[in-house]
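J.: sequence-free structure coming up:
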């Protein structure tokens, strides 16, 4: 959720009907191996109650033991109001979240989940080109179904280390036929991104999720049509030179409390120390878990989630990476 982009790219779109994230105690109803080192988990309420609605591109946060919070894209059917599905790849070099999921979340296990949240929504279009790398396929799965149901012209190029490591690969090819191009690296090398992104429709919407090298290559290939590109990343972008960090104040609107953020500390660190920040995960400006309402002041946005218009509106901030361009920010906390 896992998943930096050039400033010119229209990385994210917040849906008009965005749902306020909710904390829910859910149960693992089913667990399925969908690729080597990838498991899909079906999550339900203990009493079979309806879950909050979501749209393609949304993700949820798993509140794991030991304070771990990890974001995963919903990859099931938005019309199934009783079940959320996620797919988790075990990362040998990860920070423990995926290992906890693989080792502890078996059928019947309980898990607290916050969500849904969507920073990667599918915009209406008559034509789409989708590019996925590895586990980056997860947010695209419901997008393909939505594009198909809408009668849009679409195509997916899906690359991975090998066919065995590519979650949902065979299922997608069987369901959609030649619209799905599978490119396992051990057999075919790397995807031809120029061909993958080519489309006769100049208004085609381009969606990509995957590892940093793929996303950087896609951004380069789409440099002449940045407004069409939507990406979700699992790692932060190269840092932008914003000059020397300076101290600033934050006012917590709920209590009127004023905190000072020193030049050498993050806003998130200060909020957590004050007991005012309920949840965070990536600490890199990529997952959206720590999103906080901004009531007054001008933020120095350093996340990879907000569009240019959203940055200019200064209505929300991601305190894990962002700072202030003024003396004081007022937060909806």
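T.: Received the coordinates, thanks. Predicted, not measured: the structure shown is a model, and the values here were computed from it.

J.: rest of the way, CA atoms for contacts and neighbours
T.: Noted.

J.: what's the single longest strand in the protein?
T.: Secondary structure of the chain per DSSP state E: the longest strand is strand 22-35.

J.: what separates it from the chain centre, distance-wise?
T.: Computed by C-alpha atoms, centre = their mean, to the nearest Å, the chain-centroid distance of strand 22-35 equals 18 Å.

J.: residue 309: neighbouring residues, count only.
T.: If you count neighbours by other C-alpha atoms under 10 Å, residue 309 ends up with 9.

J.: so which elements touch whichever helix or strand it is part of?
T.: When elements are defined using DSSP states H and E, residue 309 is found to belong to helix 308-313. Here helix 308-313 is seen to pack against no other helix or strand when contacts are counted using 3 or more C-alpha pairs under 8 Å, 6 or more residues apart in numbering; DSSP states H and E.

J.: secondary structure class of residue 224, three-state.
T.: Reducing the assignment at residue 224 to three states with DSSP: H, G, I helix; E, B strand; the rest coil gives coil.

J.: assign residue 268 to helix, strand or coil.
T.: With three-state DSSP as the basis, the three-state label of residue 268 is helix.

J.: for it, give me its contacts.
T.: Residue 268 sits next to 277, 319, 320, 321 when contact means C-alpha atoms under 8 Å, 6 or more residues apart in numbering.

J.: what is the burial count for the nearest residue to residue 186 once chain neighbours are set aside?
T.: Residue nearest to residue 186 in three dimensions, not counting chain neighbours: residue 162, with 5.6 Å by C-alpha to C-alpha, 6 or more residues apart in numbering. Neighbouring residues of residue 162 were enumerated by other C-alpha under 10 Å; the total is 18.

J.: so how far is residue 187 from residue 162?
T.: For residue 162, the distance to residue 187 under the criterion C-alpha to C-alpha, to the nearest Å works out to 7 Å.

J.: same question for residue 292.
T.: Counting by C-alpha to C-alpha, the gap between residue 292 and residue 187 amounts to 45 Å.

J.: residue 146 now?
T.: Distance from residue 146 to residue 187, counting by C-alpha to C-alpha: 30 Å.

J.: structure B:
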């Protein structure tokens, strides 16, 4: 794809407009979807789509992360109008479900999927509210655009002015049938999940990072299509063992956050360690993320 627009939308946040190189119409997508940009180092980075779900252009916004793996630096320094980039997707593990009403909570660059949700909910005439926090107004992207969409539904929480988001005030009284969507730093997501426990509301989250725990005993998996048995050593990664055995699995983040390596499970019980699957999806035990997850009851039979 080709970069056709670039705008600094907050301090250290740049928004990119992407169009197909041949001018063809972009595939439609739904709020919560992300795409992968292939960097020059071969790694793929995931960024939420935040523009209009249907149209000739995709939009992402990228925060420069000085302590990251270099992907955001590459975006900020190299993806200028006219540059081309390999893109995969969209994928969506953060879809809007049907609900009586919605509460959207965003922290920092977590506003990107939340903005797309706000736009769609407003168009539907749904009942919804949004709370958006950041370090300061200067670092909070899309404030004016979100305010135009949400109006009085929007509450801003710049930390330097108002402190951290007051979750008790934002959540208010329990509202059965309300869906809560949260995206942002891990402490915010964890706080929302804890505050919402026992309230009869569902919490949907999207994380930028996960604490990867690779400890665990050795286990075996069986490849359903061939019967091949692959042994994963203690402390080893399932995806590495599959690759070494010649079983190809597409992957990207290797942290259990992007969903690229999602694999069907036909037998056994996986030990889920990803940050993608919902509790309901984990309980079904019919898919897993082999980049981080392991085995509770084996052998695992993988739909490969």
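T.: It's in. Keep in mind it's a predicted model, so treat the numbers as computed, not measured.

J.: superpose the two chains and report the TM-score.
T.: After superposition, the two chains reach a TM-score of 0.92 (TM-score structural alignment, normalised by the length of the second structure), with 304 aligned residues with a C-alpha RMSD of 2.1 Å.

J.: most widely separated two among the contacts of residue 268 of the first structure?
T.: Between any two of the contacts of residue 268 of the first structure, the greatest separation by C-alpha to C-alpha is 13.9 Å, found for 277 and 321.

J.: residue 146 and residue 187 of the first structure - which one has more neighbours?
T.: Each of residue 146 of the first structure and residue 187 had its neighbours counted (other C-alpha under 10 Å), and the higher figure belongs to residue 146 (18 against 10).

J.: farthest residue from the center of the second structure?
T.: Relative to the mean C-alpha coordinate of the second structure, counting by C-alpha atoms, centre = their mean, the farthest residue is residue 227 (33.6 Å).

J.: re earlier: give the aligned range of the helix holding residue 309 of the first structure in the second structure.
T.: The counterpart of helix 308-313 of the first structure in the second structure, counting by TM-score structural alignment, spans residues 279-284.

J.: that stretch vs the first structure - mean distance after superposition?
T.: Once the two structures are superposed, the average separation between stretch 279-284 of the second structure and the matching residues of the first structure is 2.4 Å (mean C-alpha distance after the TM-score superposition for the first structure).

J.: how about that stretch: buried residues?
T.: Judged by neighbour count (16 or more other C-alpha atoms under 10 Å), stretch 279-284 of the second structure contains these buried residues: residue 282.

J.: quick revisit: compare the contacts of residue 268 of the first structure and tell me which is most surrounded.
T.: For these, the largest number of neighbours (other C-alpha under 10 Å) sits with residue 319, at 27 neighbours.

J.: quick one: contacts for it?
T.: Residue 319 of the first structure makes contact with 266, 267, 268, 290, 291, 292, according to C-alpha under 8 Å, 6+ apart.

J.: again, only this time at 10 Å
T.: Remark: with contacts taken as C-alpha atoms under 10 Å, 6 or more residues apart in numbering, residue 319 of the first structure is in contact with 266-271, 277, 280, 283-285, 288, 290-292, 299, 301-303.

J.: where do the helices sit along the stretch 101-250 of the second structure?
T.: When secondary structure is read from DSSP state H, counting those that start in this stretch, the stretch 101-250 of the second structure shows helices at 111-124, 143-150, 159-162, 167-171, 186-195, 238-244.

J.: adding distance to residue 38 of the second structure, write those out as TSV.
T.: Compiled in TSV, the helices of the stretch 101-250 of the second structure are given as follows (distance: least, C-alpha to C-alpha, whole Å):
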stretch	distance to residue 38 of the second structure
helix 111-124	19
helix 143-150	29
helix 159-162	34
helix 167-171	37
helix 186-195	25
helix 238-244	20
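
J.: of all those helices, which lies closest to residue 44 of the second structure?
T.: Using C-alpha to C-alpha as the criterion, the shortest distance between residue 44 of the second structure and the helices of the stretch 101-250 of the second structure is 16.4 Å, found for helix 238-244.

J.: and the next element down the chain from that closest one?
T.: Along the chain past helix 238-244 of the second structure, the next helix or strand (assigned with DSSP H and E) turns out to be strand 263-271.

J.: how about residues contacting that following strand?
T.: The contact list for strand 263-271 of the second structure (C-alpha under 10 Å, 6+ apart) reads 221-224, 249-250, 282-290, 292-304.

J.: strands of the stretch 1-150 of the second structure, residue ranges please.
T.: Remark: strands of the stretch 1-150 of the second structure, listed N- to C-terminal, are 2-10, 13-19, 33-38, 44-48, 58-63, 87-92, 101-107, 128-134; assignment by DSSP state E, counting those that start in this stretch.

J.: average gap between the fourth one and the first structure?
T.: Spelled out, that is strand 44-48 of the second structure. Compared with the first structure after fitting, strand 44-48 of the second structure deviates on average by 0.9 Å (mean C-alpha distance after the TM-score superposition for the first structure).

J.: that strand to strand 33-38, inter-axis angle?
T.: For strand 44-48 of the second structure and strand 33-38, the angle between their directions (axes from the mean of the first three to the mean of the last three C-alpha atoms, to 10 degrees) works out to 150 degrees.
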